[in-house]
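A.B. asks: below are the sequence and a predicted model; questions follow.
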Amino acid sequence: MYRTHTCGELTISNAGQEITLAGWVQTVRKFGAITFIDLRDRYGITQLLFGEELNTELDSQPLGREFVLQATGKVAERTNKNPNMATGDIEILVSSFRVLNKSALPPFTIQDETDGGDDLRMKYRFLDLRRNPVRRNLELRYAVNRSARNYLHENSFMDIETPFLIKSTPEGARDFVVPSRMNPGQFYALPQSPQTFKQLLMVSGYDRYYQIVKCFRDEDLRADRQPEFTQIDCEMAFVEQEDILNMFEGLVKRIFKDVKDIDYTDAVERMTWETAMWTYGNDKPDIRFGMKIGNLKFPLHTFPGRQAHLQTMIGAGESGFAVFDNAETVLAIAVPGCSEYTRKQIDELTEWVKRPQIGMQGMVYIKCNTDGTYKSSVDKFFTEDKLKAIADAADAQAGDLVLILAGKEERTRKATSELRLELGKRLGLRREDEFRLLWVLDFPLFEYAEEDNRWVARHHPFTSPKPDQIATMIDNDPLIANADKYLEHPYANIKANAYDMVLNGNEIGGGSIRIYQRELQEKMFAALGMSQEEALHKFGFLLGAFEFGAPPHGGIAFGFDRLCAILGGSETIRDFIAFPKNNSGRDVMLDAPSSIDDKQFEELQIKLNLK
């Protein structure tokens, strides 16, 4: 055998035992007639001591970093113990050794703190995977996987595989397509999710399904997005929304306990989509800290169904300050304890909101001094009483700094949200060791695409309306005669029977109660501008299945990679994927994607027409 023990398990209790280890050479240290070698494997590091006789042999065949080595010897107590190593109390007095394989000089140091940049480490990812931080990330990923599977198995869910080669269907992103040699001119698509398959499984009577499954979307990439990613995909039959929320709160709490030893006993807060957008500026709010957004001037129309408000704290067109008077909306946040910010600090924040990624023209501030006075960059436009009223509207306290942005509604809301998150980070309010869960509910079922003059699904076309709004959808024609009147259409107020789970400002899961009646599903397709012929061509299999006793059902999918990254304290999911793609969607280790040879094109009956 190559080894009797691993490099991470031997302790002082093994002293005197004859053992054999195998692993990679981490370091070589020569001290006269003896040599110390740190031998590493997945489990840890053990120090080897080569005496004078073997030291001479090492001189004739020196060992280098990352050589694969087998060593046999006796476990002995170390004289200079290392309390920072699990095996720091012992060393191995080597009696014989064998080089199992030599190694070229690694292109970067394989240590916790490496000198390799991202591109270099991705090119040699098989070496990067030897480093402890990467190994710990993959161990955490495996722990999340194992915990989820155990919980779902205990709750009678069945792991059922679904195909990877499927039909291209519109689900919101571009498909990856695969040509079929046996069916020239026709193509498979890689699934963006197993959505229709899991619904068909509900029709088939498998009332609790799950997969930890690969999904594929041809999208532009960023830190939390990869062309292939993993979901914890789940579906249940004979359930209502409350059943789903309770079941999957339990799943996430179980993962917290198993992986992080956190007893999450608090009730998971629930918030409507509209409240999230008005209070935090986005639909995945980080509720670890306050700093809620105060709306100082409601626009004429913001969200479907909200009544218009014009006269507010600043007065509509009456303040004499054109920036506020002419703005569609004016939003404020109160930054706790920051009234002492210097002009330099405030100017730096002003430049921050002017960056192209944020897109604002400037920023107004009000200092709520601890002596009860107010100092602002717009003192000449507002009395101190008015400044106090604005600060109160932002829920500011003495010692706070009120920051105000004004402009077009959507841009201003997004900018205020980003400013809130940035200040939360700077002030240490977004702690990586604190976890806060939130359900966001009651999303709009539809969004209106003005350029196409039609409705689009906010989630996906299989999401059911709230039960009391199904009749509104069935009884009304989705067509809009005048695009300016879409907010007055009944569809603008229909809420989806959908839910997102948010963790620390990140959406980690989303789902819905599904449509399961053919008439309603056909109405949804028609609302999205799909003809009856197109609906039958793309989804005839699903519509047909609904005629054979489809049960009420719903489900959820968790972003597995993103959940792992949050639990591991990282901002990028690539750290928790063994072989990730870069921001251009390339695997630089394999040099993929790559061209194929002419013979393959001939077999597929495909010609390239690059322009």
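C.D. replies: Noted; the coordinates are in hand.

A.B. asks: going by C-alpha atoms from here, please, whenever you check contacts or count neighbours.
C.D. replies: Noted.

A.B. asks: which stretches of the stretch 301-450 of the chain form strands?
C.D. replies: For the stretch 301-450 of the chain, the strands defined by DSSP state E, counting those that start in this stretch cover 329-335, 364-368, 374-376, 401-407, 437-441, 446-449.

A.B. asks: mind putting the ones you listed into TSV with mean neighbour count?
C.D. replies: Converted to TSV, those look like this (neighbours: other CA atoms under 10 Å):
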stretch	mean neighbour count
strand 329-335	27
strand 364-368	24
strand 374-376	19
strand 401-407	26
strand 437-441	23
strand 446-449	18
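
A.B. asks: okay, pairing it with this:
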Amino acid sequence: MNEIIYRTHNCGELCKKDIGKNVVLSGWIQKLRNLGSITFIDLRDYFGITQLILSKKLKKKNPELGKEFIIKISGIVGERVSKNYKIYTGEIEVFVSQLEILNYSTKPPFLIEDQTDGDEVSRMKYRYLDIRRNPIKNNLKLRHKISLEIRNFLSKNGFLEIETPILINHTPEGARSFVVPSRIHSRKFYSLPQSPQLFKQLLMIGGIDRYFQIVKCFRDEDARSDRQIEFTQIDCEMVFVNVNDILSFFENFIKHIFKEVKNIQLEPFKRISYSDAIKMYGTDTPDIQIDIKFLELKDFFFKRNSFFLKKKEFTMGVSIPNRSHYTCEKINFIIEQIKQKELEIETIFWLKYFPDKTFFSSMNSFMNNEEDLVKYFKANPGDLLFIFYGIKTEKKHKLNQLRLEIIHCLNLIEKRKKTLKPLWIIDFPLLEWNENIQKYKPFHHPFTNPKKEDVHFLEHFPENVRSQSYDLIINGVEIGGGSIRIHNKNIQNLILKHLGLSTKEIQSQFGFFINAFEYGVPPHGGIAFGLDRLISILEGKENIKEFIAFPKNNSGKDLMINAPYFLEKNKLKELNLLL
């Protein structure tokens, strides 16, 4: 019995050296161009496109041919007259001698081309068609390449890949968890993991030296362009390490990924504390591609007895490099743009520090210490200084909005997109007070170790305690985060009690974990990176859905399979969910 041969070559590999060969190709019809005597077909498969030539006679035998039909052809490779050097197969074409339609296609809901006319809703509803397009297909190839590079790098550095459970007990970790009803155990529920946090710590207690996992995690929260309700995490943990050990190792890890995958050489990662990030940028996820940061000025004016400014609760300044040549009209336009954003700034002053070290300022009527001011700013000749006063202390978070508006007004957005600036944010608060529930909440999670020098605050002044934690920020996007974990049972219990948990609740929710502390917990720490975000940063894109094979929309719905959906009554009854 003769076996069916669907192809001798793929649609992306034939070139000039193959001229004269008899070949068999199979794929989808990308385009048809009927010129009367002959018909040109672009045949597409996973690997690329090959141009076919059909005689009038052969086309007449197959009059119904259309886009996205799947065909198998036999023919001879010839040299292409009108060459297309943009594709690998652009110097050849195949003269078709036989054609077989393997499957038919209705008209697609959008163009299956690099530049499609499909909107996001259509593309998600027919995602299997969207995957045929090069942009999505290439994104999935990139995802595979990165995942492979991650596995190779970590494996070579002594990490063991271990799978942790998906069906677990609910534990409070900050976000809402998805729950799964149990049919066998009536009215009991599993929870889907927000992260493998406790299991990877238990692996360290179990004597594993270095663990990693590329793992699915689930959070029942609002989706958006850079967040999905199910997402993929690069999860890592190590024993006998300190903060510097982890930051140094994973800086090299990220540098390796960027270099191997995209040939991008990253500069050394800066490290700044959480408190400094808030002071300078108004956010703990600052984009530092453009060197614009705020400086508190209240002390400066107070010491110089500038009554008009020192009486204000909060006075901030910012130095803009190489902008002293701006006209007063342009500066006033920028100020008006900023005021329209309702950032609760009373007044904005400015000062030009010219290259010849002279000054011109909107504060001339009451300012006589410009030289001291530029020294305090550490400004360079040619800089333009802005001073914002009247910002309320509790509104410091608006500084980030102000900074982004300044960047926008100065037309620095395009420049910002050309560089990659990684940054470690360290020393986050351990706990924060939540007024709504009148309880402390963990800033990250309740298993983060406090800084050694702050432990004495823990019992009576927990809000003053900093943690041994860190986040990696690249261009204003949080790529990953982690901490040194608690390995002291007393500290762990105290933190859980600060969260308002009783001894009984601690035992009920975390008993299995707390019991493990009786058997020797090594100092350990780890980090987790968002794979979807990491890939999007590598490609310079913002929408992580473009790098996920079958993503949810911003409402957490899968438009293709129409999930989530209702369960029938008999299924609800089986799960003991009927009221």
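C.D. replies: That came in fine, so what should we check first? Because the structure is predicted, anything quoted here is derived from the model rather than measured.

A.B. asks: let me see the TM-score of these two.
C.D. replies: Aligned and superposed, the two chains score 0.92 in TM-score terms (TM-score structural alignment, normalised by the length of structure 2); 572 aligned residues with a CA RMSD of 2.5 Å.

A.B. asks: hang on, the earlier thing: nearest to Ala394 of structure 1, out of the strands of the stretch 301-450 of structure 1?
C.D. replies: strand 329-335 (5.8 Å; CA to CA).

A.B. asks: can you give me the neighbour number for whatever residue of structure 2 lines up with Met291 of structure 1?
C.D. replies: With TM-score structural alignment defining the correspondence, Met291 of structure 1 maps onto Ile292 in structure 2. Here the number of neighbours of Ile292 of structure 2 (other CA atoms under 10 Å) works out to 18.

A.B. asks: can I assume Ile292 of structure 2 is in contact with Asn322?
C.D. replies: No. The pair Ile292 of structure 2 / Asn322 is not scored as a contact, 11.9 Å apart, by CA atoms under 8 Å.

A.B. asks: now the strands of the stretch 301-450 of structure 1 in CSV, with distance to Leu567 of structure 1?
C.D. replies: Shown next, in CSV, are those (distance: least, CA to CA, whole Å):
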stretch, distance to Leu567 of structure 1
strand 329-335, 27
strand 364-368, 36
strand 374-376, 41
strand 401-407, 32
strand 437-441, 13
strand 446-449, 33
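
A.B. asks: between the ones you listed, which gets nearest to Leu429 of structure 1?
C.D. replies: strand 329-335 (11.1 Å).

A.B. asks: on that earlier part again, so which of the strands of the stretch 301-450 of structure 1 gets nearest Ala545 of structure 1?
C.D. replies: strand 446-449 (24.8 Å).

A.B. asks: who touches that closest one?
C.D. replies: 454-458, 486, 491-492, 494 (CA atoms under 8 Å, 6 or more residues apart in numbering).

A.B. asks: could you do stretch 557-564 of structure 2 as well?
C.D. replies: With contacts defined as CA under 8 Å, 6+ apart, stretch 557-564 of structure 2 is touched by 121, 124-127, 550-553.

A.B. asks: now swap in stretch 424-441 of structure 1 and tell me
C.D. replies: 268-273, 276, 283-284, 286-289, 497-504, 566, 569.

A.B. asks: which among those end up buried?
C.D. replies: Buried members of these, counted by 16 or more other CA atoms under 10 Å: 268, 271, 273, 276, 283-284, 286-289, 497-504, 566.

A.B. asks: in strands, which of those residues fall?
C.D. replies: Of those, the ones assigned to strands by DSSP state E are 271, 498-503.

A.B. asks: noted, bye for now.
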